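*Asks:* please work out how this folds:
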Amino acid sequence: MSSADEDRQGQYASSPCMAHEIAPNYFDPMASDPEQERDVARWRRAERTRLRNARHTLSVEMRRQVGQTLCRNLSDFLDERFDGACGRVLSAYWPIKAEPDLRPLMTQLHEAGCIIALPIVEQKAAPLVFRRWAPGTRMVRGDWNIPVPPPSADRLIPDIVLAPVIGWDPTCYRLGYGGGYFDRTLANLAPRPYCIGVGYQSAELRTIYPQPHDIPLDVIVTEAGIAARRDAHQSGSDR
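*Replies:* A predicted model of the protein is given here:
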């Protein structure tokens, strides 16, 4: 593959399709207008499909390089913000659907004294739970056939959460897979953990048209570095 082809593959966040159908002069993020909600839901479904298809076009090698760079950026951010997160509980995630692979960072953090957890869907339409993970953990198949720690693993409450994003916007709102699990979980946790969105730089959107149930993250980290940050928000885990 030529460098020109790689450049084209790495630039896939075009203007949001169908966004023109959500009229700016009536869109209200705090409204509960059924027509507006339908328009936003339809637009989000289209964006999820577009962004997921686009990242699947990236070569295995390109995804590997992005994952390595993202791991370095996340490690640097955790060093700066949380002194490496040593002694803290950090929820990571197992990569699926062409997501950047953070497993090398999970191992690195574990070896440095960070306590790693993975999110689990134990009950549909309920908040996630978190089970402890370490290199060598015997994994079982969870929701969507994602490998997860077994039920015998310790349950933990995270201080820091890494949240995979399909798309993201400059105000740190996350476009996820549509199940609402992360929003439901963040709304249920007190104190709220510090939340780091992780995704591709090219998946930036002008806005996700946030709805009343959407909860912004604290920061978005991509292979380009810190893509967006809500400095005004202070998390309960920042203690």
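
*Asks:* make it CA atoms for all contacts and neighbour counts henceforth
*Replies:* Fine.

*Asks:* the residue nearest the centre of the chain: what's it in contact with?
*Replies:* Closest to where the C-alpha atoms of the chain average out (C-alpha atoms, centre = their mean) is residue 164, at 2.1 Å. The contact partners of residue 164, taken as C-alpha atoms under 8 Å, 6 or more residues apart in numbering, are 93, 99, 176, 197-199.

*Asks:* restricted to strands, list these.
*Replies:* Per DSSP state E, strands hold the following members of the contacts of residue 164: 197-198.

*Asks:* select from the contacts of residue 164 the one having the most neighbours.
*Replies:* Counting neighbours by other C-alpha atoms under 10 Å, residue 198 leads the contacts of residue 164 with 28 neighbours.

*Asks:* wait, it sits on residue 224?
*Replies:* No - using C-alpha atoms under 8 Å, residue 198 is not in contact with residue 224; the gap is 11.2 Å.

*Asks:* Proceed likewise with the subsequent sequence, for comparison:
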Amino acid sequence: MADRPDDDLPAGYASPPCFMHELDPAWLGLPAAPEDAQQRRDVARWRKAERQRLIAARMALDPSLRRHWCDRIAAHLDASLGPLDGLTVSGWWPIRAEPDLRTWADTLPDRGASYALPVVAEKGRPLVFRRWRRGDRLEPGVWNIPTPVDGPEVVPDIVLAPIVGFDRACWRLGYGGGYFDRTLAVLPAGRTVVGVGFSLFAIPTIYPQPHDIPMGMIVTEEGRRSEYLNR
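*Replies:* Coordinates of the predicted model:
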């Protein structure tokens, strides 16, 4: 998928110090959206360190356990999303031990739905989505992630976003490139946005910043977690 680079700090979409995630955010005294430049840099550094820690932990998981969790995630997606007839669902091509939903995506045409993959058309700009099904031609895109080249561009009705970490208010910690946030900011209203990941990587807070956009729900192998929304 896109949204993969770790180009954090000021101008972009980044991350803070190492073990803050183990403490109560309120006790730390860090506001959700730091107002001064030093606080923004501290949060950016923490998020980068936390991202690296969580990705390493995910990649260390036993592959058979990940596959089992992916099957459970697929079942919870079906229960959470309901009928998909006539809808376009966007996902991602899995990297770095992300949940692999390709087998689930293969079932969508039989249910009257289509699947799309994101494409980085231009760095620093929103993603575009191209329709894809297994067997369609793929070529290496940015960061060598396979991307469809022949499918038509589509606007998804349901956006599935891979998560590195997430918190109880359904804020998503991504890879630091900001592509998903830019994309969600310009999609037409009414889209369903779902963060997808493993429950092991829930953290107390991601310290959301003004550019962050919360997920409508989080789906893990444990189920749907939209009940944690507190807004």
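
*Asks:* which of the contacts of residue 164 of structure 1 are conserved in structure 2?
*Replies:* Contacts conserved in structure 2 for the contacts of residue 164 of structure 1, using both residues aligned by TM-score structural alignment, their matches' C-alpha atoms under 8 Å: 93, 99, 176, 197-199.

*Asks:* got those as TSV, with distance to residue 64 of structure 1 columns?
*Replies:* As requested, those are exported to TSV (distance: C-alpha to C-alpha, whole Å):
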residue	distance to residue 64 of structure 1
93	16
99	10
176	21
197	19
198	15
199	13
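
*Asks:* and these, which is closest to residue 114 of structure 1?
*Replies:* When those are compared for distance to residue 114 of structure 1 (C-alpha to C-alpha), residue 93 wins out at 14.7 Å.

*Asks:* which non-adjacent residue is nearest that closest one?
*Replies:* residue 118 (5.5 Å; C-alpha to C-alpha, 6 or more residues apart in numbering).

*Asks:* next one: residue 210 of structure 2
*Replies:* Going by C-alpha to C-alpha, 6+ apart, residue 210 of structure 2 has residue 33 as its nearest residue, at 6.4 Å.

*Asks:* same check on residue 67 of structure 1?
*Replies:* residue 100 (4.7 Å).

*Asks:* and what of residue 137 of structure 1?
*Replies:* residue 149 (6.6 Å).

*Asks:* residues touching the one you found, list them.
*Replies:* If a contact means C-alpha under 8 Å, 6+ apart, then residue 149 of structure 1 has 118, 131-133, 137-140 as its contacts.

*Asks:* quick one: buried ones out of those residues?
*Replies:* The neighbour count (16 or more other C-alpha atoms under 10 Å) marks 118, 131-133 as buried among the contacts of residue 149 of structure 1.

*Asks:* with those in mind, which one is nearest to residue 109 of structure 1?
*Replies:* residue 133 (11.4 Å).

*Asks:* the closest one and residue 117 of structure 1, how far apart?
*Replies:* The gap separating residue 133 of structure 1 from residue 117 of structure 1 is 5 Å, by C-alpha to C-alpha, to the nearest Å.

*Asks:* now residue 223 of structure 1
*Replies:* For residue 223 of structure 1 relative to residue 117 of structure 1 (C-alpha to C-alpha), the value is 23 Å.

*Asks:* so the residue nearest to residue 210 of structure 2 touches residue 207, yeah?
*Replies:* Yes - with contact defined as C-alpha under 8 Å, residue 33 of structure 2 reaches residue 207; the gap is 7.0 Å.

*Asks:* more neighbours: which of those two?
*Replies:* Neighbour count, other C-alpha under 10 Å: between residue 33 of structure 2 and residue 207, residue 207 has more, with 22 against 14.
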